[in-house]
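Trainee: Structural data only, the sequence is not supplied:
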């Protein structure tokens, strides 16, 4: 199985020798087999474990088991202890636990230089995800299952199924801790695992192999859909006075057009039923019909859709900034934009943003931050809610409403006066730098 792991890592290009690996280890059979495989393969790694304190002494024993294993094998281990107060929210325990663990993982990566996080998901997990998506209703992307790679997250056991993992554990005396909640069928995933998957396997004993083949075909189909939708956006979408216009003269009476329109409008939180109704209006030429999602309003206007963000308690005014040196006034802020040559050292304070100019797509957009905004703070690998970042940075409530963002093609490049987005930072390959200065930093 070690050889299969190494082949899978190479085939999927999961990481390189330069990467620093962090393994998420719960103590269960999947994560313990993953850790043992990495150990046997001679791949350096560290371990992160979260003690959710949800199962009393069992949770403590899980933690001690993982810590003892790590110490016995000279592996660095980090432990997060979760207080009971953390679950006192309106969200489900599962959602709170997920948020806690990924915030913990991301903080470890930022503080200690880890570049890849490995989780122990495998083929059975992926097919269970697809079945859940089908039951709840899904578009084509729901057939992807669990991706092998997702940003900095890698899933090196996705070549194996549950039976293979258990066989390896028994053959090589890999110890693990059994989570009693895995046998309960009150969780949807466990219900599928214990009651649905066995029936499917009776019908098709080779279901996991055929499922893998189906995933490959679906991935190709989804990439084709995404590429087509991107081309449509590039040729039929434009900005006008702070809102977007999508030309619809390409829409025809076929399922292909409906699918592409669904892919484009999913960015605006439109559900499929709304998109079907909107699609019918476009085909029938019903101008003036309005549709709304939680974030946007869409107006069918002859051969175009006018898409506007909904007004919120924050200002919904936006200013477009075009390429070239300029000074822009917005609310109480004044920002200067200019390109500068790449030199060995460029001064960058809290009121100055230095960005790789080649990664910028014009025009830029200057606006207030809004609920749901995400970016990748400099030094981190994963996205973070702007609201969470401001809480962590202890920005006073009275100042939060005035925080601005600079946006490039839908991606935040700078939380003005606070942090740039890691994806747009200046690097060794940078040839030209976009420098943005606020009046808080220096006088023009």
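Mentor: Everything's here; your move. Bear in mind that the values here come from a model prediction, so they are computed numbers and not experimental data. Residues are numbered from 1 along each chain as shown.
Trainee: okay, CA-based contacts and neighbour counts for the rest of this
Mentor: OK.
Trainee: For the helix or strand hosting residue 102, which residues meet the burial criterion?
Mentor: Following DSSP states H and E, one finds residue 102 within helix 93-112. Buried residues in helix 93-112, counted by 16 or more other CA atoms under 10 Å: 97, 100, 101, 104, 105, 106, 107, 108, 109, 110.
Trainee: Please apply the same query to stretch 272-285.
Mentor: Of all the residues in stretch 272-285, those buried under the rule 16+ other CA under 10 Å are 272, 275, 278, 279, 281, 282.
Trainee: can you tell me how far the residue nearest to the first one when sequence neighbours are not counted sits from residue 105?
Mentor: Of all residues not flanking residue 272 in the chain, residue 262 sits nearest, at 6.8 Å (CA to CA, 6 or more residues apart in numbering). Distance from residue 262 to residue 105, counting by CA to CA, to the nearest Å: 34 Å.
Trainee: hang on, the earlier thing: pretty sure the residue nearest to residue 272 sits against residue 275.
Mentor: Yes. Look at residue 262 against residue 275 with CA atoms under 8 Å: they come within range, at 6.2 Å.
Trainee: residue ranges for the strands of the stretch 151-300 of the chain, please.
Mentor: 153-154, 237-240, 243-247, 290-292, 296-301 (DSSP state E, counting those that start in this stretch).
Trainee: Taking their axis directions, the last one and strand 243-247 sit at what angle?
Mentor: With axes from the mean of the first three to the mean of the last three CA atoms, to 10 degrees applied, the angle from strand 296-301 to strand 243-247 works out at 40 degrees.
Trainee: Show me what strand 296-301 is packed up against.
Mentor: If you count contacts as 3 or more CA pairs under 8 Å, 6 or more residues apart in numbering; DSSP states H and E, strand 296-301 packs onto helix 272-284, strand 290-292, strand 304-309.
Trainee: Including distance to residue 422, could those go into CSV?
Mentor: Below are the helices and strands packed on strand 296-301 laid out as CSV (distance: least, CA to CA, whole Å):
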stretch, distance to residue 422
helix 272-284, 33
strand 290-292, 33
strand 304-309, 26
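Trainee: For residue 90, find the nearest of those.
Mentor: Nearest of the helices and strands packed on strand 296-301 to residue 90, taken as CA to CA: strand 290-292 at 25.4 Å.
Trainee: now what about that closest one, what contacts it?
Mentor: Contact with strand 290-292 is made by 270, 274, 278, 297, 298, 299, 300, as judged by CA atoms under 8 Å, 6 or more residues apart in numbering.
Trainee: so where do the helices sit in the protein?
Mentor: Per DSSP state H, the chain carries helices over the ranges 2-12, 29-40, 57-72, 93-112, 123-136, 162-171, 188-191, 197-203, 207-236, 255-265, 272-284, 386-392, 397-400.
Trainee: So which of those is nearest residue 346?
Mentor: Going by CA to CA, the one of the helices of the chain nearest residue 346 is helix 93-112, 22.7 Å.
Trainee: hold the first one in mind and look at this next one:
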């Protein structure tokens, strides 16, 4: 029954082609284990991806061992990423960082394997929880449409994320798993009320079921589905029309014209501010309070500005200018770099792009851009200031060289030298940003997949 229900959902939303080859994210929990089994029964050609974040010590290793054993049992290939996430994340949400790492790994594996779809185990209860959480945050329409059955990983990418279990409840999943004699792993963090989603799952939804009936999650998910239909059929088109009429992008941010904003209702003015923050100041908070602060700049004298950790917004004579820059004390000097997610640091913005085809010329014409063999990278990369003792094998050389000697030989001014960045894979340097690529990561004639790394310095 559950398999047939999932099959109909896949067909209804056009998630997958019959027999398509796809990547399945499997954590070892009941949702992902059932997803794997259902897709296997439906005849899809599968590869499993698993991330071991090392967050729970021996339990994390046991999860990995369980998923590996499951893949051996089913004779399904598996790809595993292992990293100490706590050591990589300084401040911010561990859960958000884990999600970024997980999706970046999925994208990398999919590209290497020539796969166009990644399946994850989100179900109907997850959808209801998402709607409630966003509602309590005071979200607008886009927060209330919940999770899409299918969406591109990034704008313009062919790779898509699919959620085949979105019409199935958690109770149905667990009941079916027990009936089939499936085994799975339990993550104790899923019961901790320190996390808001767990609080909604363990306290709020049971209370709603008690007073409003057992199918509360189904009704909430249906609401999200209706809102998504309205959003897709009208909202998106109007948003793009307004955006094109009011915005201009540039290399370090963009510009919103006051004349165009003034002709719009206040709700659309606020929405375009949020869109500008999303596109031009990655990582900046996108909420009503900040949008209101930005709009108030239009009532101020030219030159008035608003500083954020991710950049600066200021009023000029004809509108609002957004620029990715910030005071040194507000910005980190190191962080994770992954495709499609700009990394804003004190000295500039780093970006990584997975290319769909080999560029006509590997000389980008600027030292701030390099092309590397994507199959030799393990995402996420780590960007930091160079430190004494750092060494790399510079492009075209046989031996290794100290970064300090490289910068000296290139006659980099002393004041710049101390603030130069290196992009690393583990302890190995991939690129001294703006100066020299490491030989092991160069694009060779046999290279299949290519990534572009770019560094945009922030001017004082």
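Mentor: On my side now, so go ahead. Not measured: the values here are computed from a predicted model.
Trainee: and the residue nearest to residue 272 of structure 1, what pairs with it in structure 2?
Mentor: Structural alignment (TM-score structural alignment) places residue 262 of structure 1 against residue 273 in structure 2.
Trainee: Any idea how many residues pack against its match?
Mentor: Residues near residue 273 of structure 2, counting by other CA atoms under 10 Å, number 23.
Trainee: now residue 195 of structure 1
Mentor: Residue 195 of structure 1: 11 surrounding residues under other CA under 10 Å.
Trainee: what does it align to in structure 2?
Mentor: So, by TM-score structural alignment, residue 195 of structure 1 is matched to residue 203.
Trainee: cool, and residue 170 of structure 1?
Mentor: The alignment partner of residue 170 of structure 1 in structure 2, by TM-score structural alignment, is residue 178.
Trainee: and if you look at residue 290 of structure 1?
Mentor: Taking TM-score structural alignment, residue 290 of structure 1 has residue 305 as its aligned residue in structure 2.
Trainee: still on that earlier bit, mean distance between the helix holding residue 102 of structure 1 and structure 2 after superposition?
Mentor: On superposition with structure 2, the mean distance recorded for helix 93-112 of structure 1 (mean CA distance after the TM-score superposition for structure 1) is 3.5 Å.
Trainee: Distance from the chain centre to that helix, please.
Mentor: Helix 93-112 of structure 1 sits 13 Å away from the centroid of its parent chain (CA atoms, centre = their mean, to the nearest Å).
Trainee: now what about that helix, what contacts it?
Mentor: With CA under 8 Å, 6+ apart, helix 93-112 of structure 1 has contacts from 22, 48, 50, 52, 80, 86-87, 114-115, 117, 379-382.
Trainee: Would you format those residues as a markdown table with neighbour count included?
Mentor: A markdown table is the format used below for the contacts of helix 93-112 of structure 1 (neighbours: other CA atoms under 10 Å):
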| residue | neighbour count |
| --- | --- |
| 22 | 25 |
| 48 | 22 |
| 50 | 22 |
| 52 | 21 |
| 80 | 15 |
| 86 | 12 |
| 87 | 17 |
| 114 | 21 |
| 115 | 19 |
| 117 | 25 |
| 379 | 18 |
| 380 | 22 |
| 381 | 21 |
| 382 | 21 |
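Trainee: which one of these sits closest to residue 142 of structure 1?
Mentor: For those, the nearest to residue 142 of structure 1 is residue 382 (21.6 Å; CA to CA).
Trainee: how many neighbours does the closest residue to the closest one other than its chain neighbours have?
Mentor: Leaving aside its chain neighbours, residue 382 of structure 1 sits nearest to residue 376 (5.8 Å; criterion: CA to CA, 6+ apart). Residue 376 of structure 1 sits with 23 neighbouring residues when counted by other CA under 10 Å.
Trainee: give me every residue that touches residue 376 of structure 1.
Mentor: By CA under 8 Å, 6+ apart, the contact set of residue 376 of structure 1 is 382, 383, 384, 421, 422, 423.
Trainee: State the pair within those residues that is farthest apart.
Mentor: Maximum pairwise distance among these (CA to CA): 12.9 Å, between 384 and 423.
Trainee: which of the contacts of helix 93-112 of structure 1 lies closest to residue 337 of structure 1?
Mentor: residue 379 (23.4 Å).
Trainee: need the contact list for that closest one.
Mentor: Per CA under 8 Å, 6+ apart, neighbours of residue 379 of structure 1: 110, 422.
Trainee: I'd like to know how far it sits from residue 111 of structure 1.
Mentor: 9 Å.
Trainee: Can you give me every residue that contacts the closest residue to residue 130 of structure 2 other than its chain neighbours?
Mentor: Of all residues not flanking residue 130 of structure 2 in the chain, residue 146 sits nearest, at 5.9 Å (CA to CA, 6+ apart). With contact taken as CA under 8 Å, 6+ apart, residue 146 of structure 2 is in contact with 127, 128, 130, 131, 221, 224, 225, 228.
Trainee: Residue 221 is in contact with the second one, correct?
Mentor: Right, the one you point to is residue 128 of structure 2. Yes. In this structure, residue 128 of structure 2 is within contact of residue 221 by CA under 8 Å, at 5.2 Å.
Trainee: when you align them, which residue in structure 1 goes with residue 415 of structure 2?
Mentor: Aligned by TM-score structural alignment, residue 415 of structure 2 pairs with nothing in structure 1.
Trainee: Wait, a strand at residue 415 of structure 2?
Mentor: No. Checked against DSSP: H, G, I helix; E, B strand; the rest coil, residue 415 of structure 2 lies outside a strand; its state is helix.
Trainee: What about it, how many residues nearby?
Mentor: Using other CA under 10 Å: residue 415 of structure 2 sits among 8 other residues.
Trainee: Where is the longest strand in structure 1?
Mentor: Longest among the strand segments of structure 1 by residue count, using DSSP state E, is strand 333-341.
Trainee: and the end-to-end length of stretch 145-164 of structure 1?
Mentor: End-to-end for stretch 145-164 of structure 1, by CA to CA: 19 Å.
Trainee: Likewise for stretch 430-450 of structure 2?
Mentor: Start-to-end, stretch 430-450 of structure 2 (CA to CA) is 14 Å.
Trainee: same deal with stretch 135-144 of structure 1?
Mentor: One end of stretch 135-144 of structure 1 sits 15 Å from the other (CA to CA).
Trainee: Identify each buried residue in stretch 290-300 of structure 1, please.
Mentor: Buried, per 16+ other CA under 10 Å, within stretch 290-300 of structure 1: 291, 292, 295, 296, 297, 298, 299, 300.
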